[in-house]
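Engineer: no sequence on this one, just coordinates:
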């Protein structure tokens, strides 16, 4: 199971192990990552699973599709590393992924 490192806005770090094939959002919710609200349940319709992919990892992920790009425009404090965790599928290649969490989703 790939290890994912979440870094909260206050610098608190939490490592989890995620199942291959599940969404990053699902793994976060199942492991008590409170900054990922996931209100729409992963249907790319709300932006409450917004996160920032660490710069070391951002080029290793597939580019966001149009619907995700559209939703990212609606989140609080988007930047070039913003992603919706519901749109990232955990794979063996993501072992060690570092994800920064926003201070808030609203």
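Structural biologist: Right, received. Where do you want to start? Everything numeric here is computed off the predicted structure, so don't read it as measured data.

Engineer: Going by C-alpha atoms from here, please, whenever you check contacts or count neighbours.
Structural biologist: OK.

Engineer: which residues does the residue nearest to the spatial centre of the chain contact?
Structural biologist: Centroid-nearest residue in the chain, with Cα atoms, centre = their mean: residue 85, separated by 3.1 Å. The contact partners of residue 85, by Cα atoms under 8 Å, 6 or more residues apart in numbering, come to 23-25, 49-51.

Engineer: ok, second structure coming up, stack it against the first:
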């Protein structure tokens, strides 16, 4: 199982084991990562699972789809180069060891 670490805006860390093939959004909500809301249930239409990834992590993952890039235009927290929607990133061998920074707000 891939291990993913979520870092809160206050610096707190929560490392979880995410099932292979599960989205980071679903894994986060199942492990009570409070900063991930996922209001649309993973349909890539609400941006309430916005996260930040560093350059090294981005290079390991498939790029964001056009749909994800469009939805990222509507995030509540500022968008950064490493912005992704957790509902569009799968837990797998490529995401094992990711450090995912959480924005201060999703709404």
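Structural biologist: Structure received. Keep in mind that what you see is a predicted model, and the values were worked out from it rather than measured.

Engineer: Any idea what the TM-score comes out to?
Structural biologist: TM-score of the superposed chains, computed with TM-score structural alignment, normalised by the length of the first structure, equals 0.96; 106 aligned residues with a Cα RMSD of 0.8 Å.

Engineer: circling back to that earlier point, now the contacts of residue 85 of the first structure: which count as buried?
Structural biologist: Buried subset of the contacts of residue 85 of the first structure (neighbour count, 16 or more other Cα atoms under 10 Å): 23-25, 49-51.

Engineer: if we can go back for a sec, any idea how far the spatially closest residue to the residue nearest to the centre of the first structure that is not a sequence neighbour lies from residue 19 of the first structure?
Structural biologist: Distances taken as Cα to Cα, 6 or more residues apart in numbering place residue 25 nearest to residue 85 of the first structure, at 4.6 Å, with adjacent residues excluded. According to Cα to Cα, to the nearest Å, residue 25 of the first structure stands 12 Å off from residue 19 of the first structure.

Engineer: Mind checking which of the contacts of residue 85 of the first structure are in strands?
Structural biologist: Residues from the contacts of residue 85 of the first structure lying in strands, with DSSP state E as the criterion: 50-51.

Engineer: one step back: what does the residue nearest to the centre of the first structure correspond to in the second structure?
Structural biologist: Using TM-score structural alignment as the criterion, residue 85 of the first structure maps onto residue 86 of the second structure.

Engineer: how close does its match get to residue 51 of the second structure?
Structural biologist: Counting by Cα to Cα, the gap from residue 86 of the second structure to residue 51 of the second structure is 6 Å.

Engineer: same question, residue 16 of the second structure
Structural biologist: For residue 16 of the second structure, the distance to residue 51 of the second structure equals 16 Å [Cα to Cα].
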